[in-house]
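*Asks:* sequence and predicted structure are below.
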Amino acid sequence: MTLTERAVETEQGSEHVDVLIVGAGISGIGAAHHLRERFPDRSFVVLDALEARGGTWWTHRYPGARSDSDLFTFGYRFKPWRGPSIATSEEILSYLDEVIEEDDLGGVIRHRHRVTAASWSTEDRRWTVQVTREDTGEHLRFTTDFLWMCQGYYDHSGPHRPQWEGMDRFRGVVVHPQQWPDDLDHAGKRVVVIGSGATAATLVPAMAQTAAHVTMLQRSPTFFFARPRTHELAETLRALDVPDEWTHEILRRAYIAESDEITRMSFESPDELRAFLVESMRPLLPEGFDIDKHFNPRYRPWQQRLAVVPDGDLFTALREGTASVVTDTIETFTETGIRLTSGEELEADVVVTATGFDLSLFGGVAFTVDGEPVDFTERVTWRGIMISGVPNMAYVFGYFRNSWTLRADLVSEFVCRLLAHVQEQGATVVVPTLRPEDADMPLRSWADPENFNPGYVMRSMHLMFKQGDREPWTHLLEYAEERTALPAADLDDKSLQYS
């Protein structure tokens, strides 16, 4: 009997595994790889509410859906990326499929399994997890020694969609990118995309290829950064027949170094970085384009995400006249489009509300510890990996300024180190616990608006846990710091209690 075949034992109506992973996207598949590699004898399953693997890359099916980060850092450290630096959702899903096949993970991933509740029992030293089958409505129960939350950071089923006056009388189609209908045909149509973030930057040039015209309607500007779809260095190394593993590592380091420098400048010399970003856009835009009005935000560079424009495709659409940008606010929808506060009217057949998403704390799962509901707003993070007072539970939350997967890899390696340490201690339970010297520690909000303040973060702060003013009770650090700090983190500094 193979490990996959015996991975789950039936115990009094429950299925028991050593580790239960929630989420089969980038984080969950990566966690499963690390777990299988480090602990080949431990049983585990991966539960996901969606129909197939991929998380974001499964749900986002709008035109042109692609990565906003380079795949040499968004790809896993353990598996070389062989495609273009900026990849389509289909290319990313194929990459994940290769990981699943190579690690024989197909038998442990359960799709359409939505986790609804998780209850910890100190007496039993395990979690009981309630699960609903999305396809049959059947209620299932799993038990596990360790719970690993890899479900991502937003609500896949409920996008953020503001309501504007007059939407009910608009005779055209209104669609959100997160819920893109398969039968939407925008060829020859007038399209208005509301928003100016990474999704809008993807949608506008993709739809402009066949639409009559696409207008990007933004309330305020975003910084855009044109990058080649395929890095010149990658092409050179591949032409020299350099091994894929070497190319992957060299390009990974090159992109990390570039990202580190941009992040450093955003804090130390933001005016210089602003000038660099604005001037790099200027020659790519139509003559006479008002760059200060449309592409020079009020906020500090990297106080919100930089939107990547591969091969400058957005700017190309603007130069060719197939797309345009309007910076204004909406007064009302009309029967045939949108009337703006300035009085201008935008005619539209299709309106795309690329207005973002809302954070979803641990996928909306209801947690209890020894029968008491867990109010996460009263809890403190431990290094952005565990939560104070919550035993045997880890979570993955990636970076804002670097690729998500850079941190997913770091966290996976750390969790495996922690699991080994628990075993070495002769323990079965580990709980982040405030030490006596932390008792009066000032608590801070989940995120600092002066550091990073996009709408989806600001809208959800009241739902999130807190952080302290000292290690190990802080999070949202930069990769430049964590890539050395996490591997060196002290597991015996009394902030983790073993029993």
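*Replies:* Arrived safely.

*Asks:* please make it C-alpha for all contacts and neighbour counts, starting now.
*Replies:* Noted.

*Asks:* can you tell me how far Glu320 is from Asp313?
*Replies:* Distance from Glu320 to Asp313, counting by Cα to Cα, to the nearest Å: 11 Å.

*Asks:* got another, please set it beside the one above:
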Amino acid sequence: MSSEELDVLVIGAGVSGIGAGCHLTMKNPGHSFAILERRPAMGGTWDLFRYPGVRSDSDMYTFGYNFRPWTERKDIADAKDILKYLSETAAEYGVDKKIRYQQSVTGANWSSSKKRWLISVSREDTGETYQISCRFLITCTGYYDYEQGYLPEFEGYDGFKGTIAHPQHWPEDLDYTDKKVLVIGSGATAITIVPSMAKTAEHVTMLQRSPTYIFSRPAIDGIAVWLNRLLPDKLAYKLLRAKNALLSLFIFTLSQRKPEKVRKFLRDMAAESVGPDVDVDVHFNPSYKPWDQRMCLIPDGDLFAALRAGSASIVTDQIDRFTPHGVFLKSGESIAADIIVPATGLKVQFLSGIELRMDDQVVPHKELLNYRGMMFNNLPNFATVFGYTNASWTLKADLTCDYVCRLLNHMEKHQYQVAMPSVDHSVKHSQFDDMTREPIVNLSSGYIQRALNDIPKQGSRAPWRNHDNFIKDMFSIRYGKIEDGVMTFD
């Protein structure tokens, strides 16, 4: 098996991986690095999903990178524009030349004697296997299984005689013109697909087991248009990024402190937008509090407009079984369909299922303890990029990559070979011995609850607790000390 040595290895060429490559290029020019991508193209999520209307579920002023302004007019962008932005960013910083496509990482083993990660790689195109050793490993693999989404067991599913179109594996030649379409689900994917397909389908029905909080905002930000006319791109971008980050944090905080007030605001927004024929108390009034699960964003109220126009409808019920021509509901009603779209959620998968080992001993993912939302207890020279659940993913990705670059430079300056956060070490300096462990993501969403036994944990105290707060993280991560009494060096 052939072998190669690098300073840094990045796994994944999506938003996080391209961002990591750009940060390394800017801040660590003396470090050699490569990016491995299992798929044949960059873009991650934005290249994988091809369903109608696929777009960002947050504004592009915070979803874009902090070092490269988003200059397009629409700040709720579709996948095509996002891919263009990623491609141009990668080319501008030379990161596109660092990406190796169709390279699947099958295992990562830390060698204490060599003080390096030994990465096993398989080429998807040739079947060849080889090894890369690196001083530092950054994983940018996202949080879900790219091979398949979550699909409940539906009685009669295989007996449906129409077309089933999975959002994660959308048929390229699917023609839904003048067809009856049933979309199962109420999350971000479903609320994107419904108004998009409703433009040409005979009718689209959105079937949800329970409602979701939905927030509408303009696809084009009037303040952004005004600032971009008056100010240079970079300055306008910084101001808009700060404005939108603070707005997201305000909405999240208000939801936590005054949930009934936010619930009423969202309920009234839906009632005003969908008209009198849709019962908002049945279809847009969840049983949980705002932000106990992710809140869904729709641009220009497109879902509400489709419901109001009658090109789409919404049903809140549960499926009893599939039939040859649709579904039969537990209420006794039936929904006929030519095409069924099971937008039933993602299947959470940490590190794309890559097996971690320490000196050939398996490290179960569920035993890992989060440090600052990016590293893990007693795991050397390792960082993972995981974005916010209550704000744009890239806000945290930028902070994480900036921290890793600072850490690498700190290690080089002091001739450290190993950096590792340690609870055992921190106990010597402060009282962490009674710290409790909790799920790393504090959401009640089904896709998170199904994965709790397989994903890392977080502690009840900082820095072992993931704040999910951009402002707090900015001060503690971007401006905080590297040697904080928790991070150990060798």
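*Replies:* Sure thing, it's come through. What you see is a predicted model, and the numbers here were worked out from it, not measured in a lab.

*Asks:* quick check: TM-score for this pair?
*Replies:* Once the chains are laid over each other, their TM-score by TM-score structural alignment, normalised by the length of structure 2 reads 0.96; 485 aligned residues with a Cα RMSD of 1.4 Å.

*Asks:* who's more crowded, Glu320 and Asp313 of structure 1?
*Replies:* Taking Glu320 of structure 1 and Asp313 together and counting by other Cα atoms under 10 Å, Asp313 has the greater number of neighbours (21 against 12).

*Asks:* assumed Glu438 of structure 2 was part of a strand.
*Replies:* Yes - assessed by DSSP: H, G, I helix; E, B strand; the rest coil, Glu438 of structure 2 belongs to a strand.

*Asks:* distance of it relative to Gln293 of structure 2?
*Replies:* Counting by Cα to Cα, the gap from Glu438 of structure 2 to Gln293 of structure 2 is 17 Å.

*Asks:* going along the chain, name the strands of the stretch 101-250 of structure 1.
*Replies:* 109-110, 113-121, 126-133, 139-149, 173-175, 190-194, 213-218, 224-227 (DSSP state E, counting those that start in this stretch).

*Asks:* what does the second one contact?
*Replies:* I take that to be strand 113-121 of structure 1. Outside of strand 113-121 of structure 1, the residues that reach it under the criterion Cα atoms under 8 Å, 6 or more residues apart in numbering are 22, 47-50, 126-134, 364-371, 391.

*Asks:* count of neighbours near the aligned partner of Asn66 of structure 2 in structure 1?
*Replies:* Per TM-score structural alignment, the equivalent position to Asn66 of structure 2 in structure 1 is Arg77. Counted by other Cα under 10 Å, the residues lying close to Arg77 of structure 1 total 18.

*Asks:* with adjacent residues omitted, what lies nearest to Arg77 of structure 1?
*Replies:* Asp409 (7.1 Å; Cα to Cα, 6 or more residues apart in numbering).

*Asks:* repeat that for Ser122 of structure 2.
*Replies:* With sequence-adjacent residues excluded and distances taken as Cα to Cα, 6+ apart, Ser122 of structure 2 is closest to Thr129, at 4.4 Å.

*Asks:* and that neighbour, what's its match in structure 1?
*Replies:* Using TM-score structural alignment, the equivalent of Thr129 of structure 2 in structure 1 is His139.

*Asks:* pretty sure that match sits against Arg112.
*Replies:* No - the pair His139 of structure 1 and Arg112 does not pass the contact test of Cα atoms under 8 Å, sitting 11.8 Å apart.

*Asks:* can you pull the residues that touch both of these two?
*Replies:* Taking Cα under 8 Å, 6+ apart as the criterion, His139 of structure 1 and Arg112 both touch Arg133.

*Asks:* neighbour count winner among these two?
*Replies:* Neighbour tally, His139 of structure 1 and Arg112, criterion other Cα under 10 Å: the higher count belongs to Arg112, 19 against 14.

*Asks:* corresponding residue for the more buried one in structure 2?
*Replies:* Using TM-score structural alignment, Arg112 of structure 1 sits opposite Gln102 in structure 2.

*Asks:* which stretches of structure 1 form helices?
*Replies:* Chain-ordered helices for structure 1, with DSSP state H as the definition, fall at 26-38, 56-59, 71-74, 89-102, 198-208, 232-239, 244-268, 270-281, 291-294, 313-320, 404-424, 455-460, 479-485.

*Asks:* quick one: the last one aligns where in structure 2?
*Replies:* Residues 470-476 of structure 2 are the counterpart of helix 479-485 of structure 1, counting by TM-score structural alignment.

*Asks:* show residues contacting stretch 241-258 of structure 2.
*Replies:* Asp59, Tyr61, Thr62, Lys261, Val262, Lys289, Pro290, Trp291, Asn390, Ala391, Asn469, Phe470.

*Asks:* which PyMOL command selects the buried ones in these?
*Replies:* Here the buried members of the contacts of stretch 241-258 of structure 2 are turned into a PyMOL selection, burial being counted by 16 or more other Cα atoms under 10 Å:
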select buried, resi 59+61+62+262+289+290+291+390+391+469+470
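
*Asks:* and stretch 39-54 of structure 1, which residues are buried?
*Replies:* Of the residues in stretch 39-54 of structure 1, those buried by neighbour count under the rule 16+ other Cα under 10 Å are Ser43, Phe44, Val45, Val46, Leu47, Asp48, Ala49, Leu50, Ala52, Arg53, Gly54.

*Asks:* please apply the same query to stretch 474-481 of structure 1.
*Replies:* Buried, per 16+ other Cα under 10 Å, within stretch 474-481 of structure 1: Thr474, His475, Leu476, Glu478, Tyr479.

*Asks:* who touches the first one in this structure?
*Replies:* The one in question is Thr474 of structure 1. Residues counted as contacts of Thr474 of structure 1 (Cα under 8 Å, 6+ apart) are Thr381, Trp382, Arg383, Gly384, Gln467, Gly468.

*Asks:* which of the residues you listed are conserved in structure 2?
*Replies:* Here is what carries over to structure 2 from the contacts of Thr474 of structure 1, by both residues aligned by TM-score structural alignment, their matches' Cα atoms under 8 Å: Thr381, Trp382, Arg383, Gly384, Gln467, Gly468.

*Asks:* pull the number of nearby residues for the third one.
*Replies:* Counted with other Cα under 10 Å, the burial measure for Arg383 of structure 1 works out to 22 neighbours.

*Asks:* how about the fourth one?
*Replies:* Close neighbours of Gly384 of structure 1, defined as other Cα under 10 Å, add up to 20.
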